[in-house]
Structure formats: structure tokens, C-alpha cells
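Q: got a predicted structure plus its sequence, pasted below:
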Amino acid sequence: MAHKVWILNLDDFVFKSKALDALKTHSLKYIQLLKPGDFCVLSPLIHRDQAFLDYMARIKKIEHKNWVFLPKEQRQDESLVAAISRDEELLKKLRRLCAMGYVVIPLIYTKEFGHLSWLCENKLLNNSIAVQEANNKLVFKELCKKFGIPTIAPVYEAGMNKVPRILATLNPQETYLLRRPFSAGGYGNIKGNLVDLLPLIKQEHKEADFYLERYKEIYKTLGSLCMLKDDEVSFVGIDSQLIHKEAWEGCSFPFQRLPKGILDEIREKSLMLACYYYGKGVRGQINIDWAIRKKDGDLKLRALECNSRYNGFGLCLRLASTVYGINRRDLHFYMDTKMRFAPKWTTQKLIDELDKINAAIPFKGGVVLTSGVEDGKAGFCFIATNAQDLATLRKEFKRHITGLTERPTRDWE
């Protein structure tokens, strides 16, 4: 398996007005994808928490010192990929690594990255048009309709380059969700009635494409993960997601607390969609989000969206395999990216305490810090090989990390 240079192009996931915010907030978390021998390219605009970088290098066993590259400059109005593409010195470095057998790989394969890949003489093929279609929520809904997979239908579409379309009767008394066709992690999702949303709708017409759908109460939000490799399509499993204020904040795996028929249906439909995308030339990870609704006492399955990129599920798989040598067949994990702490907790203090916790546990696994402390919040992934050990890890964590505000258990069950 070739070593990689990761382009952490998080700003390509999110609609333009929030792209820089996403890049600054989440970039360092994706360092979890690296393996020994890998490099990564970060934006010069982000704050680099050196304690967190050193910690990641240690637990991931990255031995070379200069494993983080930066373009010389990134303007506020340009993407990370664009900044790399105009830094000739960095391009030469990437070309040399590609000539040595490295593969330059992005978090999401875009048309712009395809051009950068060509400039680097990189041996990575993907279909940027198919990837973009897979990540477009409205295109995904149309594909589900063709496959007979129920979704939550849009009722209104509009945007900067679109003629507004009313697709269903709009009721001022109902609650709606304003969403962007191409955005990740809940960026841009806003809930409200038409009166609340009208000022935003007027503004969004000028800035970005968006749509409205009726807000539905959801019993569970689940994610399924498929791997699309050159020679196969495989189903990894199903996780349970933590959604707060219409945004993703964590997940747990494995999830089996639903009737077997529904779980089998998720597996079948996930593979159906993954095989379709594979035929279109998409490679890598495909994550599909699903809603479980309760209606008249029955559980109903609805497809929500598709993400052709690495997400929280994929990050936890990589952490488990690279830090603890745990494969996905044995894996149990619990991830919360927004835990809150008392002010005394710094990134380094948390790292020191986690080292003590992990050194004392008598089983395979441990707790990984998944982000540095910022505004009193940080993320963690608890990793074990069975449910009992996972519960023990969480208890030990609570005992050592005081002043913690944790999620109620019911959010995960």
C-alpha cells in the first residue's frame, strides 16, 4: 500500500460563505487519517495546536519531523487546493514524492483537485463529476426516487443561479428545514417556520443554492458505510449518529438495536447505491445517512443524503486500526466531538490524563483525543473490542476528567 500525502481540503465540502469557518474548525481532526510514513497539507489560515499535532504524531507513529506542509499563502477568498496549485515550491515537493511512489489524496475529490493531481503527476484516478453528484443532496434524492428508496422530498428550491421552484404546498404553520445541496456536517441547516425563514430565503437567493423540506421528527439517525475499491464494493456496517441542532456531532458503532428487517434493508439499499456510484467511477468511501421515523406505531426508513468522502465513521475505523490494531470486525467505538470541560483543562492536560487512563486499562483499546481544546470543547473517540470494555472506558474517563458535560446515554441508544 502506497504512502499518502493528504490534502485536507475541508473547505471544498461546505458552501462558500461557511467554507473558511469549516476549514479552521475541523482541519486538524482529519490528521487522524494518517499512517506512519504519510504527510499532509494544511491551510496556513488555521490555528495549529502544536500539542495536538505532537500527540497525533506520537500515537500514529509518524517518525519523520516535517510531516506537515503549508502553501506559502492562502487568500481568504480562495480554496486550499487553489493555494497549493499556485505554490510552485510546494508543487515540486509533491511531484518528487509522487515520483517516489506516494499518492496525493484529498478528503473529497473535486474538479479542482483533479487539476492539482495532474500538476503533481499523481497516480490517483476518480471521477470528480460523479463524486460531486453523489454529494449533491438534491441529485441523491432523485437517484433514490429511481431506485424506489423513500426520502424526504424537497418542497421548494432556489438559489443564486436557479429559477425558484415551488414543489409542494407551503404552510405558514408548518416547520421546515433550510438546507444546501452541497454542504457537510450540518453546515447551513436551519430549522423554522416560513416567517422565521423568509429573511434568510431572501438573502440566500443572492448567495447560494438551497432548498426547503418539511421538518420531520426522527427517531434515529443512522449512517451506513461502503468501501469502493478498484476491484470490489463492500459493506462495512451501520453506526448511530448524534445530531444536535440539525448538525452531526458524533457516532457510535456497531448499531443493532432495530428489527433485523430494517437493518437488512439498510445494507441492501446501501450496496445498491454504492454499486451504482462504483459504476460511475467513484472510488473510496461512500457514507449514506438514514432516518428512522415512527409513524402509526411502525418504523419507517428514509434515505437522507450521501457523502462520498471520509466522515466520522471512517475516521474511527482508521484510528482503531492504526493506533490499536483493531479491525472493523471486532470494533466497538463511541465518538463525541463536542464534549465540554471546566476551564482548567488544556489540550496538553487532557493528553497527559488520557495517557494515564490508557496505560491502566487491561484490555485492547483506549481513549483518543480527536481535537485540541477550543472554547472549552474537545472531541474523543473511545475504542474497544466489545461493549463491556467500551462501557468501562467511558466510566474511567468520567472518573479522571472532572468538570465534564457529557451526552445523555439515551442519545446513543
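A: Happy to help now that I have it.
Q: alpha carbons only for contacts and neighbour counts from here, please
A: OK.
Q: would you map the helices across the stretch 201-350 of the chain?
A: Along the stretch 201-350 of the chain, counting by DSSP state H, counting those that start in this stretch, helices occupy 260-279, 312-323, 347-360.
Q: which elements pack onto the first one?
A: Spelled out, that is helix 260-279. strand 220-228, strand 233-244 (3 or more CA pairs under 8 Å, 6 or more residues apart in numbering; DSSP states H and E).
Q: any chance of a markdown table for the helices of the stretch 201-350 of the chain, columns distance to residue 250 and mean neighbour count?
A: Below are the helices of the stretch 201-350 of the chain laid out as a markdown table (distance: least, CA to CA, whole Å; neighbours: other CA atoms under 10 Å):
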| stretch | distance to residue 250 | mean neighbour count |
| --- | --- | --- |
| helix 260-279 | 20 | 17 |
| helix 312-323 | 7 | 21 |
| helix 347-360 | 19 | 15 |
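Q: re earlier: out of the helices and strands packed on helix 260-279, which comes closest to residue 377?
A: Proximity to residue 377 (CA to CA) singles out strand 233-244 among these, at 14.8 Å.
Q: so which bits of the closest one are buried?
A: Under the neighbour-count criterion of 16 or more other CA atoms under 10 Å, strand 233-244 has 233, 235-243 buried.
Q: about what we covered before: dump the helices and strands packed on helix 260-279 to JSON lines, plus distance to residue 181.
A: JSON lines is the format used below for the helices and strands packed on helix 260-279 (distance: least, CA to CA, whole Å):
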{"stretch": "strand 220-228", "distance to residue 181": "18"}
{"stretch": "strand 233-244", "distance to residue 181": "19"}
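Q: between the ones you listed, which gets nearest to residue 51?
A: strand 233-244 (27.3 Å).
Q: from the chain's centre, how far out does the closest one sit?
A: With CA atoms, centre = their mean, to the nearest Å as the basis, strand 233-244 stands 11 Å off its chain's centre.
Q: now for that strand, which elements pack on it?
A: strand 220-228, strand 247-253, helix 260-279.
Q: now do it: everything it contacts.
A: For strand 233-244, the surrounding residues in contact (CA atoms under 8 Å, 6 or more residues apart in numbering) are 220-228, 248-256, 267, 270-271, 274-275, 278, 313, 328, 336, 411-412.
Q: below is an additional structure, to be compared with the one above:
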Amino acid sequence: MTSRVRRLWVANVEEVFAPRGPADDGWLLPKLEGMAPRFPYHLAPGDALLVSHPVPAEVRTYVRQVGGFGKEPLPVLVPGVRPSPWFLAEAVQADQQLFAQVRALVATGAWRLEPYLETPLTHRLGEALGIPGGRSPRSVVEEGLPERVNDKHAFKKLARAAGLPVIPGTVAGSAAEARKQTFRLPPGPDGRLMLRRTQSGGGLGNLAGDPESLRDRLPGWFRPGLVLIEPLLPFNATIGVVVEVGEEGCACRGTDEQAFDDGRWVGFRAPATDAALAARAARDTGRLAEALRAGGVRGYLNLDWGVIDHGGHRELVAIEANFRHNGLAHILDWGRACFGPVADGLCVWFLENAPVAARIDSLPALLAGLAPLRLDGIPLLLTRRGGADRGVTPILPPRDGRAGVAVFGPDHAWVGRAWDLVKKALA
């Protein structure tokens, strides 16, 4: 057993979606079930995972095989109690048998919680277990600083205070007020506005259109809470930056160019190809990270920058941020588990929703489809840890005709060639 502080990962993704009520469990729980298989990829040998739904055995087997677990166990713990509205931290404490099992586990050495999103609920769970509830002090979390980063409206205030440019606009707290503002606010260059729920991520809470169309669509789209109304700016690209905010300082963990489909985030390519622009984005993200560090929070700051091309000059505008684990840091960590230190110099493309044929309906079928692939005489599918600087690894098993796949390689050109082979094999 390892001597380091071990992490009890808490996949509390549901806390990203707020506000919620019991009626929202109907759409939320199936979404969480589809996300559950990605969380074992976060674990290092000696860690454990609390998650909302069971993870298929073949996923756990693949993670153990490729992630270098050796004889270390890979505990995946699922509550048998379903409180409504669903909160994982509350479910763990409500399931007396599971709670006793977790308490016995964390009594075996030095542990701390590693929540997907640090909240008062995760800190209360940590207190009940007798271990730290996250990286940040409980007082800072309960005062709401991480929550303000995750809220799109509050983020704008934090960004402005740090001297970062943000999207202009206004905010509304009701459907009636939002309708008024759509006719008052100047739209973007193409005549459209963007409405964004302040407590939603991944493009799921966005609505774009001209004022007339928004007036008709807004009543059915609006949910309780605040909504940003902004001009739809002509972004040519979106650059993401991850900065780790630690005790000793802030360090950029990576940059990416994000991919969207119909306004929804579907993946990324890392690192960002425009090195100079990415360096500017990383520098300015670091300014906000340092301000947050001074406020006491610890963890990952993820900031999305919109890029506007002005005839050769590329302008950066801060769109939104979150303070939690995210896709880029997750994939980079898995790359280190697969390749060791060489991973820090690799490129990676990740697509969360890669189309797959009907015959590819499970992780074994996905692995079978990838197994024959070769590029430059090298097998693409990663089947063990180390020994290479390139390869393909599944991240999410097939579900509803889609799968999550990551391709690592020495440069974007090689990764692009590999990705073409992957797409053909899965079609």
C-alpha cells in the first residue's frame, strides 16, 4: 500500500447543476449514469471512488491494466440509497452500510476527499468521515468563493477585478425581464444575442438567436435563476487554460482548443496550436488564479477564452470559468498514468461524443474495433502502461451511438493521422 496521502474521489457532478428540485432527477440521473465510467480514470494506485452508478467491470479492468495499478485494488463504491433531489455526498451518509465501509477504508492510513467540485456538502462528508473534505479550507468553501467562480455572472465581477476583458451584457432574474432586455441590448455583428444560465456548464444552458426568435423561445427555456443576456460575439476559436492553485503558488497545467457541436462542448485538442496566443491566455488566467489563491482556495481553475480575429490581431475575451476538476486536467492526468513523465510533452485530441456504429455497443466491442489499428507500424491501442509516446485510449464506453476516445502523440500532425484511422474503424 502506498505511503502518500490517498484520495477518496467524490464524483459529485450533480452539484454543478443548480438550482435543482426532485423533478430534475428524471433527466439528471441517466446523465450521471453515462458519466460514471470516466471517473475511475482519475484514480491513482491506492485511491478509491464514490460515484452515483456502478462502473462496468470491463472499464475497471482496462483502467487497472493501463493505469499501472499492479496488485493495488481499485475500489468503486456506489450508494444503495437514493435521496431526492440527488446529492452523492448526502446519499453516502444516508447509506449506513456504505458509510461504515468508507469509514473503515479511510481508517487504514492518510486520506482526504477529492471531490469533482468542492462544496459545503463534500466538506460535511469529510468531517463525518474524519478526513479533509477537499483542498480548500472549509471556511473558504462555505463563504462561497469557488461557487462565485463557477457562477457566470459572479465570474465576470471577479474577472474584471483582476483586469480581464469579459463579454459585455446584462442579467435578468425572470423570463419577463429577459424578454425586455433582449430588445434593449445591442446584438452581436450578425444580429444575434446569447442567453446563458449562470449556473449551467458545457453549453447546456445556452440559447442563441435574434431578439424576435428569443422572445418566442424564451418562456419554454427559462428556469428559475439568473440569466446573462449578451451580444453573440464572432469567436473564431475557444482556448481553455487550466491553472493549478496550490499552497506554493499557481502553475499552468495546460492549454487547449475546444470543440463544440451545436453550441455544446464535445472535446478539445491540446495544447493550443497558437503558442503565442495560448501564452497570453495562460498569463492572464494566472492573474485571476493568484487573486483566488490569495482568497484561500486551492484546486484547479479552468478559464475559457474566446478568440476574435481582427484582421491579423487576435483578441482574447474571458467567457467563463470554473473551479473544479475538468476535462483537460482529467485527460492529462490519465496521460501521465499511461505514459509516465514523457506525457508532459505529448499532444492529445479528446472527443467525448465520437460516433460509433451500432455493432460497437460495449467497451469490449470498442477495444476490438481499435485493436487492429496501426500507424507507422505501431499498434495504436494502449493495452499497458509505459513503453510508448503515442496511442489511443477509450475514456467513455459506447452509449447511444457515441463513445469517448483520446488519442495521444508526439505532435498534432501525427495525432490527426491517427484520429482519421480511429474514425474509420468506428464508423
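A: Thanks, I have it. Predicted model only: the values in this text are computed from it and were never measured.
Q: let me see the TM-score of these two.
A: Here the TM-score for the pair of chains, by TM-score structural alignment, normalised by the length of the first structure, is 0.87; 397 aligned residues with a CA RMSD of 2.8 Å.
Q: still on that earlier bit, looking at the helices of the stretch 201-350 of the first structure, which is nearest to residue 83 of the first structure?
A: helix 312-323 (25.5 Å).
Q: what's the neighbour count on the aligned partner of residue 5 of the first structure in the second structure?
A: Per TM-score structural alignment, the equivalent position to residue 5 of the first structure in the second structure is residue 8. Residue 8 of the second structure has 26 neighbouring residues, counting by other CA atoms under 10 Å.
Q: surely residue 8 of the second structure and residue 51 touch.
A: No - contact criterion CA atoms under 8 Å: residue 8 of the second structure and residue 51 do not qualify, at 10.5 Å.
Q: apart from its neighbours in sequence, what residue is nearest the aligned partner of residue 29 of the second structure in the first structure?
A: Matched by TM-score structural alignment, residue 29 of the second structure corresponds to residue 20 in the first structure. Once flanking residues are discounted, residue 20 of the first structure sits nearest to residue 11: 6.1 Å by CA to CA, 6 or more residues apart in numbering.
Q: assumed the one you found was part of a helix.
A: Yes - using DSSP: H, G, I helix; E, B strand; the rest coil, the assignment for residue 11 of the first structure is a helix.
Q: got the contact list for it?
A: With contact set as CA under 8 Å, 6+ apart, residue 11 of the first structure has these partners: 19-20, 22-23, 79-80.
Q: return the distance of the equivalent of residue 345 of the second structure over in the first structure relative to residue 359 of the first structure.
A: Aligned by TM-score structural alignment, residue 345 of the second structure pairs with residue 330 of the first structure. Look at residue 330 of the first structure and residue 359 of the first structure: by CA to CA, to the nearest Å, they are 21 Å apart.
Q: same check, this time on residue 335 of the first structure
A: In terms of CA to CA, residue 335 of the first structure sits 20 Å off from residue 359 of the first structure.
Q: residue 401 of the first structure too?
A: Separation of residue 401 of the first structure from residue 359 of the first structure (CA to CA): 15 Å.
Q: residue 82 of the first structure now?
A: To residue 359 of the first structure, residue 82 of the first structure is 43 Å away according to CA to CA.
Q: with residue 219 of the first structure instead?
A: From residue 219 of the first structure to residue 359 of the first structure the distance is 38 Å (CA to CA).
Q: which element is the match of residue 29 of the second structure on?
A: helix 16-26 (DSSP states H and E).
Q: now the helix or strand following that helix on the second structure. Mean distance?
A: The first helix or strand that comes after helix 16-26 of the first structure along the chain, using DSSP H and E, is strand 39-41. Compared with the second structure after the fit, strand 39-41 of the first structure shows a mean deviation of 1.0 Å (mean CA distance after the TM-score superposition for the first structure).
Q: strand 39-41 of the first structure aligns to what range in the second structure?
A: Under TM-score structural alignment, the counterpart of strand 39-41 of the first structure in the second structure spans residues 48-50.
Q: which residues touch that stretch?
A: The contact list for stretch 48-50 of the second structure, computed with CA under 8 Å, 6+ apart, reads 7-11, 39-40, 43, 74-78.
Q: residue 271 of the first structure -> the second structure?
A: Under the alignment (TM-score structural alignment), residue 271 of the first structure maps onto residue 286.
Q: contacts only, for residue 209 of the second structure.
A: 192-194.
Q: conserved subset of the residues you listed in the first structure?
A: Retained in the first structure (both residues aligned by TM-score structural alignment, their matches' CA atoms under 8 Å) from the contacts of residue 209 of the second structure: 192-194.
Q: skipping adjacent residues, who's closest to residue 331 of the first structure in space?
A: Closest residue to residue 331 of the first structure apart from its sequence neighbours, by CA to CA, 6+ apart: residue 385 at 4.9 Å.
Q: the one you found and residue 326 touch, don't they?
A: Yes - the pair formed by residue 385 of the first structure and residue 326 meets the contact definition of CA under 8 Å, at 7.4 Å.
Q: how about JSON lines for the helices and strands packed on strand 233-244 of the first structure, with distance to residue 189 of the first structure added?
A: Shown next, in JSON lines, are those (distance: least, CA to CA, whole Å):
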{"stretch": "strand 220-228", "distance to residue 189 of the first structure": "15"}
{"stretch": "strand 247-253", "distance to residue 189 of the first structure": "7"}
{"stretch": "helix 260-279", "distance to residue 189 of the first structure": "24"}
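Q: who wins for proximity to residue 320 of the first structure among the ones you listed?
A: Closest to residue 320 of the first structure of these is strand 247-253 (CA to CA; 11.9 Å).
Q: pull out the buried positions in the closest one.
A: Buried positions in strand 247-253 of the first structure, judged by neighbour count with 16+ other CA under 10 Å: 248-253.
Q: aligned counterpart of residue 80 of the first structure in the second structure, please.
A: Residue correspondence to the second structure (TM-score structural alignment): residue 80 of the first structure is matched to residue 88.
Q: gap between its match and residue 221 of the second structure?
A: Residue 88 of the second structure is 27 Å from residue 221 of the second structure, by CA to CA.
Q: more neighbours, these two?
A: When residue 88 of the second structure is set against residue 221 and neighbours are counted by other CA under 10 Å, the residue ahead is residue 88, at 26 against 12.
Q: dump the residue contacts of the spatially closest residue to the more buried one that is not a sequence neighbour.
A: Among residues not flanking residue 88 of the second structure along the chain, residue 12 sits closest, at 5.7 Å (CA to CA, 6+ apart). Contacts for residue 12 of the second structure (CA under 8 Å, 6+ apart) come out as 51-52, 87-89, 115-117.
Q: between the residues you listed, which is closest to residue 18 of the second structure?
A: residue 87 (11.3 Å).
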